[in-house]
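Student: Here is a sequence together with a model predicted from it:
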Amino acid sequence: MRRHPTLAVQVRDRLRALIAERGLRPGDRLPSENELIALFEVGRTSIREALKLLEQEGVIQARHGDGRYLTSQPSLDRPLTRLEGVTEMLASRGHTADNTVLDITAAEPDRHQRELLQLPPGEAVVRLERLRRHEDDALLYSVDLFPRSLIARPLDEVDWTGSLFRLLAEHGHNVAYAVAQVRAVTLDETQAERVASPRDGAWLLLVQTHHDSAGRPLLYSEDYHRGTDFSFHLVRRRD
């Protein structure tokens, strides 16, 4: 039997959407409890429980006698079963990040890349390397690979700083699911130089192959999440 989310969880999710819709940034003040009660048409208890959930997740912090504010540093805990892009993930927590394109190239794929993306002979692969920063701190370093034929426009005419999922969808390719693996790693010397980060810190590497609804591989990604700012969770059940 499917379990429905509690009212507090529903209100928490509506609060996340409100933060994104209003473009609130770290340090901004949330509406008061009375304003939220009127806006969401729920009781004070549900509002307080939802706010407490956001506090526990590190999204907001309460200041005695002065309301609740978005935290100055992202603290991102996400269910591993939820498929979302980094841009969407940050927005759901009310955070924005500077997205820097480090490199974008189209080249002949190697054997491993050809097998991952099931590329036909002669098909080139696009390699997109990007870095997300928050207040000058590296949050996420990513390398994405996808078939060149998915994007009809010249590469230098595309804005690569936005959501890659959205860009693919605009060209008629919708990501439906992904096969993922996550593990803790340290950056190698080259990667550490690219992100201007010490090598001794732990990063969470999320490796994914994204498919459309027909099972066709659209995108292979390696996302390195800084371990002090990201965590992933999942629900485990006994058979």
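Tutor: Cool, the structure landed. Numbers count the residues shown, from 1 in each chain.

Student: From now on I want contacts and neighbour counts done on CA atoms only, so please keep to that.
Tutor: Will do.

Student: now the lengthiest helix in the chain: how far from the chain's centre is it?
Tutor: Counting by DSSP state H, the longest helix found in the chain is helix 7-21. With CA atoms, centre = their mean, to the nearest Å as the basis, helix 7-21 stands 17 Å off its chain's centre.

Student: again with stretch 122-131
Tutor: For stretch 122-131, the distance to the chain centre is 20 Å (CA atoms, centre = their mean).

Student: got the end-to-end distance for stretch 171-180?
Tutor: The first and last residues of stretch 171-180 sit 24 Å apart, counting by CA to CA, to the nearest Å.

Student: here's the one I want to compare it with:
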Amino acid sequence: MLEKSYKPLYKQLKEKILQDISDQIYRPGDKIPSQNELAKLYEVSRVTVKQALNELIYSGILSTQKGKGTFVKDLPFNKYTNNRLEGFTESIEKIGYKAYTKVVDVTAIEANKYLATKLQVEIGHPIILLKRIRMINGVPMSLDISYLNKSMISNIEFTKEFLENKSLYRLLREKANIKFSYAEEKINAVLSDVETSELLKISKGEPILFIKR
């Protein structure tokens, strides 16, 4: 059963389905329950279910197959599993898609307590904030925000012009001899804020996946 709140039931249901996808209850290619099953499970009308599903279909999260049902869409990111840690550009190019990276912002900042802990530096240590839009075949797919220890990348020219459409992982590997062996990821379902919506050209409040690596 969904909560009684100011938020419309269809939005609650949409967020619940997205969270289930994020938690891998429904994986890419999986068939989700039918409209009747969802209506019974969450004690809502079929109209509510249909509205929630339609928004997820429009957002590219789900797809329908006539006579078969509704399925979790298999995005390009799910079609390639690498055996070593790679960046967006390298992974996407390997599966035959055209990747492009647009640099939105590159700024020198000082590490706050959170960044200092994560990067294992002192509070106030110089950090590079890098914000980029990642595109596949010309379509904005993600907004990447990276924080880099400036002292470890002093020989890399961190300007918009130099970084435009370059693989960050490749640069770090070739220019700074920094190689990543593994990464931990935390994935959450969230609703897009104003800045993210504008940069990805989607409506404010659209369901998106927030990945922290």
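Tutor: In hand now; what should we look at? None of the values given here were measured: they were computed from a predicted structure.

Student: Would you pull the TM-score for this pair?
Tutor: The pair, once superposed, lands on a TM-score of 0.56 when counted by TM-score structural alignment, normalised by the length of the second structure; 136 aligned residues with a CA RMSD of 2.5 Å.

Student: list the buried ones in the helix or strand just after the longest helix of the first structure?
Tutor: Going down the chain from helix 7-21 of the first structure, the next helix or strand is helix 33-40, by DSSP states H and E. Buried residues in helix 33-40 of the first structure, counting neighbours by 16 or more other CA atoms under 10 Å, are found at Glu33, Leu36, Ile37.

Student: which stretches of the first structure form helices?
Tutor: Going by DSSP H, the first structure shows helices at 7-21, 33-40, 44-56, 86-92, 111-117, 164-170, 189-195.

Student: Name the residues that touch the second one?
Tutor: Just to be clear, that refers to helix 33-40 of the first structure. Val11, Gly43, Arg44, Ile47, Arg48 (CA atoms under 8 Å, 6 or more residues apart in numbering).

Student: Could you report the distance from the closest residue to the third one other than its chain neighbours to Ala124 of the first structure?
Tutor: With CA to CA, 6 or more residues apart in numbering as the measure, Ile37 is the residue that lies nearest to Arg44 of the first structure, at 6.4 Å, once sequence neighbours are left out. From Ile37 of the first structure across to Ala124 of the first structure, the span is 54 Å (CA to CA).

Student: same question, Glu189 of the first structure
Tutor: Note on Glu189 of the first structure: its distance to Ala124 of the first structure, by CA to CA, is 28 Å.

Student: who's more crowded, the two?
Tutor: Between Glu189 of the first structure and Ala124, counting by other CA atoms under 10 Å, Ala124 is the more crowded of the two (19 against 11).

Student: Next up, the contacts around the aligned partner of that one in the second structure.
Tutor: By TM-score structural alignment, Ala124 of the first structure lines up with Pro126 in the second structure. Pro126 of the second structure makes contacts with Ala108, Ile109, Glu110, Ala111, Asn149, Lys150, Ser151, as judged by CA under 8 Å, 6+ apart.

Student: swap in Leu206 of the first structure?
Tutor: Leu206 of the first structure touches Ala180, Gln181, Val182, Arg183, Ser221, Glu222, Asp223, Tyr224, His225, counting by CA under 8 Å, 6+ apart.

Student: so what corresponds to Asp144 of the first structure in the second structure?
Tutor: Checking TM-score structural alignment: Asp144 of the first structure goes with Ser146.

Student: what about Lys50 of the second structure, which helix or strand?
Tutor: helix 46-58.

Student: equivalent range in the first structure for that helix?
Tutor: Against the first structure, helix 46-58 of the second structure falls on no residues (TM-score structural alignment).

Student: Run through who's touching that helix.
Tutor: Here helix 46-58 of the second structure makes contact (CA under 8 Å, 6+ apart) with 9-11, 13-14, 35-36, 38-39, 62-64, 207.
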